[in-house]
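Asker: need coordinates for the following:
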Amino acid sequence: MDTGDGWDFTGRVVLVTGGTRGIGAAIAEAFLGAGAEVVVCGRSAPGAPPSAGGRSAVFVPADVRDPVAAGAPVTAAVERYGRLDVLVNNAGGSPDADAATVSPRFVEKVVALNLLAPFYVSQAACRVMRAQEGGGAIVNIGSVSAHDPQPGTAAYSAAKAGLLALTRALALEWAPAVRVNHITTGPVRTPDAAAVYGAEGVAAVAAVIATRRLAEPDDVARACLFLASGLSGHVSGADLAVHGGGEFPARYLAVRAADGAV
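Answerer: Prediction:
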């Protein structure tokens, strides 16, 4: 896909799943600020759609876990703007759960949201992108849990690992018309993170990250701009880590603690 020089997405159309809040809203606002027309989708309408530069995203209701409903935002984008240049599969997440006792229904929902939904929406997007001049780019928002699972995240970690493998498979299968890339995100400073960790917890998590801070939603958004732009024209099947260098190994922290350094 050729988006011209730098971050100019004027005339381009972008779909962000789960784009009404948190990381997704920041991604939508970044593309709006770069000149794109943006469509966001979610299960419920936001109080106000993401906005930037005096323009707002268009909201389309959709439960992307449903293989039929997943194509609706793609159809809406094409009907309104005539094309679709970028898909960001951002919708995802899961509460922690004990793998020994979690219900099959819970597992199915987590896998559907974090693995199957990106597959379904990407299929619909690919059909459009392959048929249009310039092709398109897909960016999948993943997690460090795909590489380093934590207790309570078995279903989520397995689904995110599958998303990374799916990215690489689609990059091979859909080239050259469609580029498909993956972003591995670490902890991100969002209202949800603040609610889970609390102020002291956020500081404690930041202390074990190499850059000594959580990612901001804009950090992820800027990575999306790069992977969707002409600056990454020969990048496909890649996994871009946006995690501040990762977390220090437990043994390192243990030694530092024993020495009184942390």
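Asker: only C-alpha atoms from now on, for both contacts and neighbour counts.
Answerer: Fine.
Asker: and the closest residue to R12 other than its chain neighbours, how close does it get to A169?
Answerer: The shortest distance from R12 to any non-neighbouring residue, by Cα to Cα, 6 or more residues apart in numbering, is to A36 (5.1 Å). Per Cα to Cα, to the nearest Å, A36 is found 28 Å from A169.
Asker: these two: which has the busier surroundings?
Answerer: A36 (23 against 13; other Cα atoms under 10 Å).
Asker: for the stretch 1-150 of the chain, just list every one of the helices.
Answerer: Using DSSP state H, counting those that start in this stretch, the helices of the stretch 1-150 of the chain run over 22-33, 72-81, 104-111, 117-131.
Asker: now the other sequence, so there's something to compare against:
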Amino acid sequence: MFTPVAGRSVVVTGGSKGIGKGIARVFARAGANVLVAGRDEEALKAAAAEIGASYVVADVSRAADCERIAETAAERHGGVDVLCANAGIFPDKKLAEMTEADIDEVVGVNLKGTMLCVRASLPALEASGHGRVILTSSITGPFTGLPGWSHYGASKAGQLGFMRTAAIELAPKGITVNAVLPGNILTEGLADLGDDYLRGMEAAIPMRRLGSVEDIGNACLFLATDEAAFITGHSLVVDGGQVLPESQDAMSGL
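Answerer: Predicted structure coming up:
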């Protein structure tokens, strides 16, 4: 039996949809006081009402907004016990067509935004006594590549480089820093691509299914528990075995 997280203050950036909303839902069901942050107020308002959370409109690529997220969590929920730095964007653009602005946008949200949110939350996380930072990285970048996502993959691999040093620096403060690396997860965007596309994706996964947003949320919930207090600087892959096959032929006999 894990120590309950009920009553703890949990911040989830990018929490209005997809994986972020799933993470927020899992923590809310566990009794945590959840604050979701994002740029789309209407989507945030709907998500917060649905899962029983609070919300704040913020752009994580801006330092002042990240500070406001931490301040809002302190005002409404007494501090920050768990920061789920999940906000991320993934526009498709091949390298030959990619502009400087395209790179700045993706790195600004995915990598810079992660760093700014963690920095802004440090005083509250230290005061918590059981501060947890959980980054949403990806198998894309650290393990795999996908045409059109070179900037995305670089930002997600960069998160892990940040995580390792941050974990060392923050360990004396009692704060752990870990990452979950989702594989193909069934979200609103994927569902719109059609059944044929989804079946093809499932065929590449040994578990023969796409992951659910709750699969990622449950991994985050574990890393937020007291029982995970001695785990830091760790990357937890949640992909149904997607990165394991050496080739497509390795799946043919299953």
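Asker: the helices of the stretch 1-150 of structure 1: which one's closest to A210 of structure 1?
Answerer: A210 of structure 1 lies closest, by Cα to Cα, to one member of these: helix 22-33, at 21.1 Å.
Asker: what's the matching range in structure 2 for the closest one?
Answerer: Residues 18-29 of structure 2 are where helix 22-33 of structure 1 aligns, taking TM-score structural alignment as the criterion.
Asker: and that stretch, what's buried?
Answerer: Residues of stretch 18-29 of structure 2 classed as buried by neighbour count (16 or more other Cα atoms under 10 Å): G18, I19, G20, K21, G22, I23, A24, R25, V26, F27, A28.
Asker: how about C220 of structure 2, what does it touch?
Answerer: By Cα atoms under 8 Å, 6 or more residues apart in numbering, the contact set of C220 of structure 2 is I23, C84, I134, V180.
Asker: ok, now with 10 Å
Answerer: By Cα atoms under 10 Å, 6 or more residues apart in numbering, the residues touching C220 of structure 2 are 23-24, 26-27, 82, 84, 132-136, 178-180, 214, 236.
Asker: could you do V262 of structure 1 as well?
Answerer: For V262 of structure 1, the contacting residues are A207, V208, L253, A254, V255, R256, by Cα under 10 Å, 6+ apart.
Asker: scan these and report the most crowded one.
Answerer: V208 (18 neighbours).
Asker: surely that residue and H243 touch.
Answerer: No. Using Cα atoms under 10 Å, V208 of structure 1 is not in contact with H243, being 11.4 Å away.
Asker: intersection of neighbour lists for those two?
Answerer: Both V208 of structure 1 and H243 are in contact with L214, where contact means Cα under 10 Å, 6+ apart.
Asker: trace A125 of structure 1 over to structure 2, please.
Answerer: By TM-score structural alignment, A125 of structure 1 lines up with S121 in structure 2.
Asker: what about the closest residue to its match other than its chain neighbours, how many residues close to it?
Answerer: Excluding its sequence neighbours, the residue lying closest to S121 of structure 2 (Cα to Cα, 6+ apart) is A70, at 5.5 Å. A70 of structure 2 has 24 neighbouring residues, counting by other Cα under 10 Å.
Asker: trace A70 of structure 2 over to structure 1, please.
Answerer: Mapped onto structure 1 by TM-score structural alignment, A70 of structure 2 lines up with V74.
Asker: L163 of structure 1 reaches G142, doesn't it?
Answerer: Yes. If you go by Cα under 10 Å, L163 of structure 1 and G142 touch, sitting 7.0 Å apart.
Asker: these two: who's more crowded?
Answerer: Taking other Cα under 10 Å, L163 of structure 1 and G142 do not tie; G142 has more neighbours (31 against 24).
Asker: how about the more buried one, nearest residue that isn't a chain neighbour?
Answerer: T184 (4.8 Å).
Asker: hang on, the earlier thing: which one of the helices of the stretch 1-150 of structure 1 is the most hemmed in?
Answerer: With neighbours taken as mean count of other Cα atoms under 10 Å, the helices of the stretch 1-150 of structure 1 reach their highest mean count in helix 22-33, at a mean of 25.
Asker: how big is the offset of that helix relative to structure 2?
Answerer: Mean deviation of helix 22-33 of structure 1 relative to structure 2 after superposition (mean Cα distance after the TM-score superposition for structure 1): 1.0 Å.
Asker: the match of A125 of structure 1 and G88 of structure 2: what is the separation?
Answerer: 18 Å.
Asker: what's the answer for V10 of structure 2, then?
Answerer: From V10 of structure 2 to G88 of structure 2 the distance is 18 Å (Cα to Cα).
Asker: of the two, who's got more company?
Answerer: When V10 of structure 2 and G88 are compared for neighbours, V10 comes out ahead with 27 against 22, by other Cα under 10 Å.
Asker: pretty sure that one is touching V80, no?
Answerer: Yes. The criterion here is Cα under 10 Å, and V10 of structure 2 meets it with V80 at 6.2 Å.
Asker: intersection of neighbour lists for the two?
Answerer: By Cα under 10 Å, 6+ apart, V10 of structure 2 and V80 have these common neighbours: N33, V34, L35, A73, R132, V133.
Asker: I'd guessed the first one sits against A73; true?
Answerer: Yes. Checked against Cα under 10 Å, the pair N33 of structure 2 and A73 is within contact range at 9.1 Å.
Asker: quick check: neighbours shared by these two?
Answerer: With Cα under 10 Å, 6+ apart as the test, N33 of structure 2 and A73 both reach S9, V10, V11, S54, V80, D81.
Asker: coming back round to it: mind putting the contacts of V262 of structure 1 in a markdown table, distance to Q150 of structure 1 and secondary structure included?
Answerer: Putting the contacts of V262 of structure 1 into a markdown table (distance: Cα to Cα, whole Å; DSSP: H, G, I helix; E, B strand; the rest coil) gives the following:
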| residue | distance to Q150 of structure 1 | secondary structure |
| --- | --- | --- |
| A207 | 17 | helix |
| V208 | 15 | coil |
| L253 | 17 | helix |
| A254 | 18 | helix |
| V255 | 21 | helix |
| R256 | 22 | helix |
